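Enquirer: Return atomic coordinates for the entry below.
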Amino acid sequence: MSKVINGKPDVADSTRSRVQAALDAMNYAKSRSTTSPLIDVVLERLDNVWGLEVIIGVERSARKHRLGVVITETRGVSDDPSFWVDACVERNPIGVILVLSDLTKDAAQRLTARNIPYVLLDPSGDPDPDSASIRADNWSGGLAGTRHLLDLGHTNIGVITGPSSMLCSQARLAGHLAAMAERGLAVDESMIMEGDFTTTCGRDLAMKLLKRTPRPTAIVAGNDLEAMGVYDAAHTFNLRIPDDLSVIGFDDVQTSAYMGPPLTTVRQPIREMSSEAVDLLLRWDERDTLMTNLTLPTTLIVRGSTAPSPDE
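Expert: Sure, this is the predicted structure:
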């Protein structure tokens, strides 16, 4: 039992689950008298601007409270997706902000056993209802982006999504489909292509869309990185943005305002989400009176990459 209580890794999953269930039944919580003034941030990858926005939001909020920030990248570092838990348990931080596509049951149980609170930031799946989470209103963002294009006269719209396994991708696509449906427009499923939120993928899939006859007059990208790839593909076809092709992204990362032309995108309040995560961890003892599953609003930011359809 002591190994489970202290978050040790050398415990079989079945044993850990049984012991943790017994501890939960007794309302047991390990004392945290030696908590370190740290916030742990665990991300799958650091090599993109989305991750940078998360780190900026966390660091600025932590600085106000005189807290340190420890950042861990998981992708390509270890075959064990929960390798980071050992160091986290050793540090015993105030809490952990997790930006992961999959939080393993073992990792969650080990954090819970040590009474280390964690918040899932923009979870890709449907988190355990007992877990704290913060996400953006992806459905409304997808709806607003496509409504904007429809208002400009576009009806032949290509879509490059994120991975279909991720809830944010599903919600953004559902918002797009809802916007089309409210105008009574049929959707050509062959115009919807599944991407992976990378610039390379955005370029490759945009090339396929732009080879079609008739080609789309607008493309909705799953995020700003994919939109950057769409720009590259458009240049390959000597298409002018927005005269020949309108493009919409999602996220509003720093670089989107400096693209040529500046990108119309749906702003996901990444820094605010990160700051809210820090605040929730600091007020964890009050969680019974706090909202622990937050959805923050998205906002359409209209810039220079969208214009009336050339078919109008």
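Enquirer: Only C-alpha atoms from now on, for both contacts and neighbour counts.
Expert: OK.
Enquirer: in the protein, which spans are strands?
Expert: With DSSP state E as the criterion, the chain has strands at 36-43, 68-73, 93-99, 118-121, 132-136, 157-161, 192-194, 218-221, 246-251, 264-267, 293-296, 299-301.
Enquirer: how close does residue 295 sit to residue 100?
Expert: Going from residue 295 to residue 100 by Cα to Cα, to the nearest Å gives 17 Å.
Enquirer: coming back round to it: minimum distance to residue 3: which of the strands of the chain has it?
Expert: Counting by Cα to Cα, residue 3 lies closest to strand 93-99 out of these; the figure is 18.9 Å.
Enquirer: and this one, so I can compare the two:
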Amino acid sequence: MTAREPAETRTTESESPTTESKTRTAESESRSTPSETRRTTTAAPTAGRSTQTATLAEIAREAGVSAPTVSKVLNGRADVAPATRTRVEGLLRAHGYRRRRAEASRSPLIDLVFHELESAWAMEVIRGVENVARDAGLSVVLSESAGRLTPGRTWADQVAARRPHGVILVLSGLDESQRALLTSRSIPFVVMDPAGDPGADVPSIGATNWQGGLAATRHLVELGHRRIGAITGPSRMMCSRARIDGYRAALETAGLPVDQDLIRPGDFHHETGYRQGLELLRRRDRPTAVFAGNDLQALGLYEAARELGLRIPEDLSVVGFDDLPVARLVGPPLTTVRQPLTEMAEAAAKLVLDLAREEGTPAATRVELATSLVVRSSTGEPPAL
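Expert: Prediction:
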């Protein structure tokens, strides 16, 4: 997280929020000539004729494609049309070329590993990875590393056995043994929205969670709210800590006290939003607004408010985080912070395929995509209490 306060981005329903990427290192493109294994012959050369097999350039002309395309096929890269790949592979075989063993042994898969598959935004992530995989001619395999009801410790062994083009881990991480296993099999990996610090040498994709928490709370302050509650996510998750830090920063910047009694622990699930919402809203000095941490907890808070006879936004303003499709369908439509989940997943998939194409150990990359405030009908001026 950066300590510097960024410019706030707001969007309405008809606007597309700006997505910004920050990378520590520039992507480098390999220009090395691929290794070539050529067939030899024991036959005596015919007079006046060379026994040397065709060059890649000659095969490219014969196939009607460019030499780089032939090189991609030879190295097992996924970004070649199936019909072109089949034609070029036939010519390569005919001229005695073989793909490298490591590339040839990769299965046409991307493994997508969730910490918890039942998460409501899993579909947004799956959609983004599928978009990239489809264009690359690959399939996606889903698995769960450690859901609330499953310990799931064998996923790394299963991935290693499949030998996919790469692995994307969502809200999860790698222990040393898992990392060593994937590395030993030359399987690249990227962590999306890492739960903890993935390490400087682990490529990762995230979002500007601190700025999102700041924007959500600042919006409520600007509406006139002075008692603003919050429901956090799991304390072990970096994204959760960053959002609540942004909430605190907005209050402190406005000269408002941070009341720890108005900050309730959560786990990003609907039932927790409901339960902690009841605790907050039953207080004699209840908050007039709540930053719910994510959309699911916001929906749980909606349920708690209805049970207590409170109207949204007349009696209580609510802000979520994620901008799931359901956010615009509930009544009233939810003001929330848009986290570009599909774009984050696409970026993770593109990065893991780029890593699969690199030779040697690529430079670590950290990418953060911008969040933005989406103002709908669940926020308004505070009631006169």
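Enquirer: picking up where we left off before, so residue 295 and residue 100 of the first structure - more neighbours on which side?
Expert: residue 100 (21 against 15; other Cα atoms under 10 Å).
Enquirer: show me the contacts for the more buried one.
Expert: Contacts for residue 100 of the first structure (Cα atoms under 8 Å, 6 or more residues apart in numbering) come out as 42-44, 120-121, 123-124.
Enquirer: One more: residue 70 of the first structure?
Expert: Applying Cα under 8 Å, 6+ apart to residue 70 of the first structure gives the contacts 38-41.
Enquirer: again with residue 240 of the second structure
Expert: By Cα under 8 Å, 6+ apart, the neighbours of residue 240 of the second structure are 209, 232-234, 293.
Enquirer: go again using 7 Å as the cut-off
Expert: For residue 240 of the second structure, the contact set (Cα atoms under 7 Å, 6 or more residues apart in numbering) comprises 232-234.
Enquirer: Buried by neighbour count, from the residues you listed: which ones?
Expert: Burial by neighbour count, 16 or more other Cα atoms under 10 Å: within those this picks out 232-233.
Enquirer: Format the strands of the first structure as JSON lines; extra columns: distance to residue 273 of the first structure.
Expert: Putting the strands of the first structure into JSON lines (distance: least, Cα to Cα, whole Å) gives the following:
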{"stretch": "strand 36-43", "distance to residue 273 of the first structure": "13"}
{"stretch": "strand 68-73", "distance to residue 273 of the first structure": "16"}
{"stretch": "strand 93-99", "distance to residue 273 of the first structure": "11"}
{"stretch": "strand 118-121", "distance to residue 273 of the first structure": "7"}
{"stretch": "strand 132-136", "distance to residue 273 of the first structure": "6"}
{"stretch": "strand 157-161", "distance to residue 273 of the first structure": "22"}
{"stretch": "strand 192-194", "distance to residue 273 of the first structure": "26"}
{"stretch": "strand 218-221", "distance to residue 273 of the first structure": "22"}
{"stretch": "strand 246-251", "distance to residue 273 of the first structure": "12"}
{"stretch": "strand 264-267", "distance to residue 273 of the first structure": "12"}
{"stretch": "strand 293-296", "distance to residue 273 of the first structure": "7"}
{"stretch": "strand 299-301", "distance to residue 273 of the first structure": "14"}
